[in-house]
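Student: Build me a structure from this.
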Amino acid sequence: MTDLFDQPGAEQTAPRPLADRLRPRRLADVIGQEQVLGPEAPLGVMLASGSLSSLVFWGPPGVGKTTIARLLADETDLEFIQISAIFSGVADLKKVFEAAIQRRRAGQGTLLFVDEIHRFNKAQQDGFLPHMEDGTILLVGATTENPSFELNAALLSRAQVLVLERLGPEDLERLLQRAEAEIGQELELTDAARATLREMADGDGRALLNLVEQVAAWRVKAPLTPEELSTRLMRRAAKYDKSGEEHYNLISALHKSVRGSDPDAALYWFGRMLAGGEDPRFLARRITRMAVEDIGLADPQAQGICLEAWQIYERLGSPEGELALAQAVIYLALAPKSNAGYAAYKGAMALAKKTGSAMPPKHILNAPTGMMKDQGYGAGYAYDHDAEDAFSGQTYFPDGVARPDLYQPVERGFERDLKKRLDYFARLRAKRQGE
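Tutor: The predicted structure is shown next:
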């Protein structure tokens, strides 16, 4: 029996994906990334001066890292070689370097594009260095992770890091129009649904083109609304690494929004983390820390509200318990702010380390034995309850340690009252010590 695909004319070529068909052929055709490609931007200046150096492109998926690297090779007459750190090992790198050496001897340079370069370990990264230094390769690495954490210092010292950004709404609209011109039809979408389609791409150009292909295949009779579009398409999941940089970026944004008394922004970042799959218990712990660090005694209730919200979450679980945490976030954002307690604690720790093993003054030490009493332990101690205003004004710091002003309450919230008490006791102390 003869296989169908062995027959003449039976082979069919699958249509090229829209993202491949729309791949730019010149750097000028790249959409977005003006901060890198513009005339006064790093790559624009390098190309104009003919001084292209090794590069690391840092940015999210679908923003043009591979495309720009390929076009750089075209515009500089370098041989473009692409490898992925996920699928390549030491043997593969050795072959790439040997081939590049042969090309250099023949007068041809090599642009080596390494996708996911952060996947190479430190030793493998070191393997690029001699070939970068002698001009065998011009390295262009691509990574979605922070190069400061993932690439070794030696490699970073020999390559310039360029940050590529998610495509904005205007960039995505330009790409959408190019896609419609390529497929020869306008998508049957209302203006609002068109905006929804762009939002679904989440700044990823390749994702947008994949969505366009799906929508174009539907052949609907009337423009779709956002609700109809959302029913037919799955929204692209937001990028969120619960153990990586994104985790720390978003909790920082939440913390600073609370500190900045912006409940709407705080709720947004809180929601972003939950939508990304963050453990609500982690958020409960960090929210409670915010109450201690940034609100403190300006509103003593804040810590209790956070602990109650945490307990409510433990009793109700998700998703009901998350509402209690959200309400705690709102309360913290609107609470009076003070880091006076936090600053006082840090100051006390610094002073404790500085003064070492200084003993407490003898008058506040107990004397349970006769020998200790003979040594002066407890001598001269004034029992505050027996003093006028129940305040003796004694010193409680070690001998030779000047009295510091560690706790300096602010004129906000409950700390206004605490400041009055602090000033009151300071006046009494000065009076007692002057008597």
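
Student: Could you use CA atoms for every contact and neighbour count after this?
Tutor: Fine.

Student: roughly how far out does stretch 209-226 sit from the chain middle?
Tutor: 34 Å (Cα atoms, centre = their mean, to the nearest Å).

Student: Now do that stretch: everything it contacts.
Tutor: 18-19, 176, 179, 185, 187-190, 192-194, 196-197, 201, 233 (Cα atoms under 8 Å, 6 or more residues apart in numbering).

Student: now, which of those residues lie within helices?
Tutor: When DSSP state H is applied, the contacts of stretch 209-226 are split such that 18, 19, 176, 179, 192, 193, 194, 196, 197, 201 fall in helices.

Student: these two touch, right, residue 42 and residue 36?
Tutor: Yes: using Cα atoms under 8 Å, residue 42 is in contact with residue 36, at 5.6 Å.

Student: residues shared between the contacts of the two?
Tutor: Joint contacts of residue 42 and residue 36 (Cα under 8 Å, 6+ apart) are residue 162.

Student: re the thing from before, using ChimeraX, make a named selection holding only the buried ones among the ones in helices among the contacts of stretch 209-226.
Tutor: Buried residues among these (16 or more other Cα atoms under 10 Å), as a ChimeraX selection:
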select :18,19,176,179,193,194,196,197,201
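
Student: All the strands of this protein, residue numbers only.
Tutor: 55-58, 79-84, 110-115, 138-143, 160-163 (DSSP state E).

Student: Check the offset of the last one from the chain's centre.
Tutor: Average the C-alpha atoms of strand 160-163, do the same for its chain, and the two points are 17 Å apart (Cα atoms, centre = their mean).

Student: who touches stretch 15-27?
Tutor: 30, 37, 67-68, 71-72, 178-179, 182, 206, 209-210, 213.

Student: please give me the structure for this one as well, since I'd like to look at both together:
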Amino acid sequence: MTDLFSPSEPEAMAKSRPLADRLRPQRLADVVGQDHLTGADGALTRMIEAGSLGSMIFWGPPGTGKTTVARLLSGETGLVFEQISAIFSGVGDLKKVFEAARMRRMSGRQTLLFVDEIHRFNRAQQDSFLPVMEDGTIVLVGATTENPSFELNAALLSRARVLTFHSHTEASLSELLTRAEAVEARPLPLDAEARASLIRMADGDGRAILTLAEEVWRAARKGEVFDAAAVQEVVQRRAPIYDKSQDGHYNLISALHKSVRGSDPDAALYYLCRMLDAGESPLFLARRLVRMAVEDIGLADPQALAVCTAAKDAYDFLGSPEGELALAEACVYLATAPKSNAVYTAYKAAVRAAKEHGSLLPPKHILNAPTKLMKGEGYGDGYRYDHDQPDAFSGQDYFPEKMGRQTFYDPPERGFEREIRKRLDWWGKLRKERG
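Tutor: From the prediction side, this is the model:
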């Protein structure tokens, strides 16, 4: 196993460092749980072998090794490692970092700039990276827990490859515990059931499992071995009561979702409470309720999404257990709301159409013509401003001409979508009349 701290470092000083820091890998190949990136055939391994490293966005949950991998990349490619956090940095800090990188480049050294929480930068700040990425001043490695497609500029994404980091599995968390025991030169004082419970408590977070292990070692008296119940008391955290394969987790969330979709508030509330009692993350359940609102209720009740996001905010404000009542309210609201997957179906159809016809230009009459040249090319010709038309409706076509009109959204005669159906039918009638 790779030596985890310098031989010259005093042993007492080394042991005073957090376990997660002492276990930080020294080579890319030592990274646990991200074989699709750092394994023998991993994407990053291949980049290093090719001798070419481009800008990247690391997307994944906390504790999956994004910062560690960025450091290792700089070491294995000879780039100077520079790290900033979008939470604590502003425009002035970025200018200083860019200027230092330019000075290094003049002396023949390139900079790997690691930006933690990059999605926290606003659009203008994100744009400031573009020139230094394009001229090779920096290789940008941004880390985010949020979906880059929603949180990052398209211009930035077009210049960086998105690499996904996966949550740790039970196997990779178990390997981290084994490595921790080797570094500590002592086993964790846990029986088999307690060890499995500790792994589930970490919820896929490698940093969390090592922090929990430290808590266990601190709490154990000489010769003491904790069982599952005792370890929960020691670390003050509950483990979800699911089977080892996590099938129970997915079975229960599936049962909750289908109970909501089936308009059974009693069953839905039962599965929600069962998962909360098992120690499931309330914010995970809040996210699933939001998904149910947009997938199964949609515009049949436009308030469903607002109720779910408000429930999430209420939980953030109140905490547990008081905030759990807000999740229960949202759950019952969804189960008793009118159901429609029309928007969900329309979205999937539109995605397919976008991929098939993604190269077609919009019709010229709906494009702006800010220059004389564009006006001469016919941009904006024939456009009718809807607010100036009878009923505020012009009836023009907006799809690319080669594509023709398409119908993706087909609202049912249920809930609020009954009203939307009336509007669409009325506009369809006017469109035919006005051509």
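
Student: and of the contacts of stretch 209-226 of structure 1, the nearest to residue 133 of structure 1?
Tutor: Among the contacts of stretch 209-226 of structure 1, residue 19 lies closest to residue 133 of structure 1 (Cα to Cα), at 35.3 Å.

Student: Structure 2: which residue goes with that closest one?
Tutor: Using TM-score structural alignment as the criterion, residue 19 of structure 1 maps onto residue 20 of structure 2.

Student: Excluding sequence neighbours, find me the nearest residue to residue 294 of structure 1.
Tutor: Distance criterion Cα to Cα, 6 or more residues apart in numbering; nearest residue to residue 294 of structure 1, sequence neighbours excluded, is residue 339 at 4.9 Å.

Student: Look at the one you found and say how many residues are nearby.
Tutor: The tally of other residues near residue 339 of structure 1 (other Cα atoms under 10 Å) stands at 22.

Student: Next: the one 5 residues further on.
Tutor: Here the count is done by other Cα under 10 Å, and residue 344 of structure 1 has 16 residues near it.

Student: Narrow the contacts of stretch 15-27 of structure 1 to those that are buried.
Tutor: Among those, those buried by neighbour count (16+ other Cα under 10 Å) are 30, 37, 67, 68, 71, 72, 179, 206, 209, 213.

Student: Now tabulate those residues in TSV and tack on distance to residue 250 of structure 1.
Tutor: Shown next, in TSV, are these (distance: Cα to Cα, whole Å):
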residue	distance to residue 250 of structure 1
30	30
37	28
67	29
68	29
71	34
72	34
179	33
206	25
209	28
213	32
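
Student: any idea how far the residue nearest the centre of structure 2 lies from residue 276 of structure 2?
Tutor: For structure 2, the residue sitting closest to the mean C-alpha position, by Cα atoms, centre = their mean, is residue 146 at 3.6 Å. Using Cα to Cα, to the nearest Å, residue 146 of structure 2 is found at 24 Å from residue 276 of structure 2.

Student: Could you do residue 425 of structure 2 as well?
Tutor: Counting by Cα to Cα, the gap from residue 425 of structure 2 to residue 276 of structure 2 is 45 Å.

Student: more crowded one of the two?
Tutor: Higher neighbour count among residue 425 of structure 2 and residue 276: residue 276, with 16 against 12, using other Cα under 10 Å.

Student: does the more buried one really touch residue 282, like I thought?
Tutor: Yes: with contact defined as Cα under 8 Å, residue 276 of structure 2 counts as touching residue 282 (6.8 Å).

Student: Distance-wise, check residue 411 of structure 2 relative to residue 223 of structure 2.
Tutor: Distance of residue 411 of structure 2 to residue 223 of structure 2, given as Cα to Cα: 66 Å.

Student: again but with residue 108 of structure 2, I slipped
Tutor: Going from residue 108 of structure 2 to residue 223 of structure 2 by Cα to Cα gives 58 Å.

Student: Kindly report the same for residue 276 of structure 2.
Tutor: 34 Å.

Student: Can you name the residues in contact with stretch 171-191 of structure 2?
Tutor: So stretch 171-191 of structure 2 is contacted by 19, 23, 32-33, 199, 204, 206, 209-210, 213, 216-217, 220, 224-228, 231 (Cα under 8 Å, 6+ apart).

Student: still on that earlier bit, could you list which of the buried ones among the contacts of stretch 15-27 of structure 1 belong to helices?
Tutor: Counting by DSSP H, the part of those found in helices is 37, 67, 68, 71, 72, 179, 206, 209, 213.

Student: from those residues, which is closest to residue 428 of structure 1?
Tutor: residue 37 (68.0 Å).

Student: dump the residue contacts of the closest one.
Tutor: Per Cα under 8 Å, 6+ apart, neighbours of residue 37 of structure 1: 27, 43, 44.

Student: The second one - nearest residue in space that isn't next to it in sequence?
Tutor: Closest residue to residue 43 of structure 1 in three dimensions, ignoring its sequence neighbours and counting by Cα to Cα, 6+ apart: residue 37, at 5.4 Å.

Student: my guess is residue 320 of structure 1 meets residue 309, correct?
Tutor: No: contact criterion Cα under 8 Å: residue 320 of structure 1 and residue 309 do not qualify, at 11.2 Å.

Student: Show me which of these two is the more surrounded one.
Tutor: Remark: of residue 320 of structure 1 and residue 309, residue 309 carries more neighbours, 24 against 12, as counted by other Cα under 10 Å.

Student: Touching, the more buried one and residue 325? I think so.
Tutor: Yes: counting by Cα under 8 Å, residue 309 of structure 1 does reach residue 325; the two are 5.3 Å apart.

Student: Longest helix of structure 1, counting residues only.
Tutor: Under DSSP H, structure 1 gives helix 415-434 as its longest helix.

Student: same check, this time on structure 2
Tutor: Every helix in structure 2 considered (DSSP H), the longest is helix 417-434.

Student: For stretch 102-121 of structure 1, measure first residue to last.
Tutor: Length of stretch 102-121 of structure 1, first residue to last, Cα to Cα: 26 Å.

Student: Contacts only, for residue 62 of structure 2.
Tutor: By Cα under 8 Å, 6+ apart, the neighbours of residue 62 of structure 2 are 145, 205.

Student: Please disregard the earlier target; I meant residue 324 of structure 1.
Tutor: Going by Cα under 8 Å, 6+ apart, residue 324 of structure 1 touches 309, 310, 312, 313.

Student: so of those residues, which ones are in helices?
Tutor: The helices, defined by DSSP H, take in 309, 310, 312, 313 from the contacts of residue 324 of structure 1.

Student: That's all I had, so thanks and see you.
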